[in-house]
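*Asks:* can't give you the sequence, but here's the structure:
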């Protein structure tokens, strides 16, 4: 299992290639959310998403011989951008298999970084990527179900606690579980008392149902405004880590994902994807409540979205 030491090693490995994104207090949001509000602005990361952290950590852990074969990834967008960025930085070929519902802005960003893009249906991505591994010998860089990926994402948690030592709670979006598990391990390695809470779309509440069942549960695919959070089953490596380190996972309805994205942009003056706003949506919906004195850091996972899309919500 991934440890706090693994996260610390990841931070040492990737730190010089990343922005240490700021933690910002958003006092305009505090009355509505009922706590002291801070955000970890990963929407201001080099690729406008936290996904660069895991992609870089995985890529930098590969041997020169492995990298020379080229890499392949499956993604809803942001992981693909991170892999494409890492591949360009290292001078290797990258292919990204995207869901056919991926936003145009993410497709264009991946192509702009020099990677090849293939589109297919959500649940066919893995099979297509595996066929490329078998045919060309590419090295697969998973989006979440991998120890190096989890450790890389966990560097966010380390930074939050170091930047805001008296933080009480960290909230992150949840999909396959790489971010929330990594952040919980990294943050609790720095400050064991900090609570970590995840939020996922109610239409695909795979962690809520799996934690209740005590085992990984697969759900039918679903559409959501939070297009980056549509994985239908918890990752095999991620689920036991979430069970051990994450304090709670809540779900957010589509109505409140949209309300949160509007609220964050209008009152917080922050441009972020709906997937980034899902944690704020959970609080607005009353799925979780905080005390006024609690310092809560909401991890804004990405900002790869069109302004026109946010305006349409």
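*Replies:* Yes, it's here. Bear in mind that the values here come from a model prediction, so they are computed numbers and not experimental data.

*Asks:* make it CA atoms for all contacts and neighbour counts henceforth
*Replies:* Fine.

*Asks:* run through who's touching the helix or strand that contains residue 156.
*Replies:* For residue 156, the element it lies in under DSSP states H and E is helix 147-163. Residues outside helix 147-163 that contact it (CA atoms under 8 Å, 6 or more residues apart in numbering): 1-3, 6-8, 10-11, 14, 20, 23, 40, 50-51, 53-58, 61, 142-144, 167, 178-179, 181-187, 189-191, 237-238, 297.

*Asks:* next one: stretch 2-21
*Replies:* Under the criterion CA under 8 Å, 6+ apart, residues 40-42, 44-46, 53, 56-57, 60, 147-148, 150-152, 154-155, 158-159, 182, 185-186, 188-189, 241 lie in contact with stretch 2-21.

*Asks:* comparison target, given below:
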């Protein structure tokens, strides 16, 4: 048997091996608490579960594995009252098919923790379906591979629109636009929702799907659920615009409105009470793989691309794009674009750790689809491995790009969808032959009028 050195901030403090491997291909991971930087993650059972799963992922990565290799997980809880909240985070983090699991109540956990996880994983070659990943993909240690994206493309092909790649002859330089605003729900989010729902076990899926969203992801899940013939429940904040609520309800979804700070608890309660499957907005391997399918289309449609510009919120889209571009066109640069008022991804990449911005700060940007205050635990390692740079644009540049796309490109883009075009227009000769992803077009009519009223 061999030991693997830990890579997580939660280093082993006692005389045991964090990861132990057998010649037969079994990998045993010692108990993981929700500890980061020497302390329990603040925020109770939800935060501790997220951190414990992140630590488990890091231990698996140290052995060249990821969550898909898990065969068995044991969950220890200091109180069974925390089970529903833990289950919600567990379900949204671990991909289907999930490993076998045991949940045990204990009198006390080290450091007064509320949850601890240990696990058994199986190396490729010893687990079912191992042939679907190449040796190179396994060695990469990434949660999503090009094989996952190719499989997603096949899975969603009958439902998603293969959007056009349009040459922007009106722009200086060599700019092409990937028009994801032409999807049935007006945004790329449909790809990830279709793939995630398609990957669910049919019996589990039949009980229905669940998510929390105030925007495009909620509509994507509602649309994909309707296509699959299963119920959808969307938890939305009371502050959501009536236009978005009505659009989501029109797709057949049940809408549950809550206070902005109550979405996680309500989602956990609904999942537990009704047996619904949670479809996270970005931090899930099946969602990421689905979003990456648009990059396959880009590379199939255009040769010799120097740069792909990608808007960044929680990181699901740019993670999927990065995986594809690194595998299929390594010479092409992947550059993320954020608003100056919500640049947590730029700071995270520069500091080599997830940097969280205050939600009150990120809420100032007009690009509401990029207001996520921190990158996901799954998306951040993918961004580190596949993205070259993240640049920012001002609010004026965003609105100018919305207006330019409408006037010159005849495309309706929401502010988040115009980020990539804004970055290109700010420095058109920097990027060479460029594809800018127009990620969505669901813009409030009053905001579009405001953008168009600006001086051309």
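*Replies:* Yep, it's here. Nothing here was measured: the structure is a model prediction, and the numbers come from that model.

*Asks:* related to what we said a few turns ago, so which of the contacts of helix 147-163 of structure 1 sit within strands?
*Replies:* 23, 40, 297 (DSSP state E).

*Asks:* aligned partner of the first one in structure 2?
*Replies:* Same thing as residue 23 of structure 1. By TM-score structural alignment, residue 23 of structure 1 lines up with residue 165 in structure 2.

*Asks:* residues contacting its match?
*Replies:* Listed by CA under 8 Å, 6+ apart, the contact set of residue 165 of structure 2 reads 176-179, 298, 301.

*Asks:* ok, now residue 107 of structure 1?
*Replies:* Applying CA under 8 Å, 6+ apart to residue 107 of structure 1 gives the contacts 77, 117.

*Asks:* swap in residue 241 of structure 1?
*Replies:* Residue 241 of structure 1 sits next to 1-2, 181 when contact means CA under 8 Å, 6+ apart.

*Asks:* could you check which residue of structure 2 pairs with residue 87 of structure 1?
*Replies:* Aligned counterpart of residue 87 of structure 1 in structure 2: residue 225 (TM-score structural alignment).

*Asks:* what does the helix or strand containing its match contact?
*Replies:* Using DSSP H and E, the secondary-structure element containing residue 225 of structure 2 is helix 216-228. Helix 216-228 of structure 2 is contacted from outside by 159, 185-187, 189-190, 193-194, 197-198, 208-212, 231-234, 247-248, 251-253, 279, 281, 442, using CA under 8 Å, 6+ apart.

*Asks:* show me what contacts residue 375 of structure 2?
*Replies:* Residue 375 of structure 2 makes contacts with 313-315, 344-345, 348, 354-356, as judged by CA under 8 Å, 6+ apart.

*Asks:* again, only using 6 Å
*Replies:* 314-315 (CA atoms under 6 Å, 6 or more residues apart in numbering).

*Asks:* center of structure 1, which residue is that?
*Replies:* Centroid-nearest residue in structure 1: residue 179, 4.8 Å away (criterion: CA atoms, centre = their mean).

*Asks:* not counting sequence-adjacent ones, nearest residue to that one?
*Replies:* residue 153 (5.4 Å; CA to CA, 6 or more residues apart in numbering).

*Asks:* alignment lookup: residue 192 of structure 1 to structure 2.
*Replies:* Match for residue 192 of structure 1 (TM-score structural alignment): residue 330.

*Asks:* that concludes my questions; thank you for your assistance.
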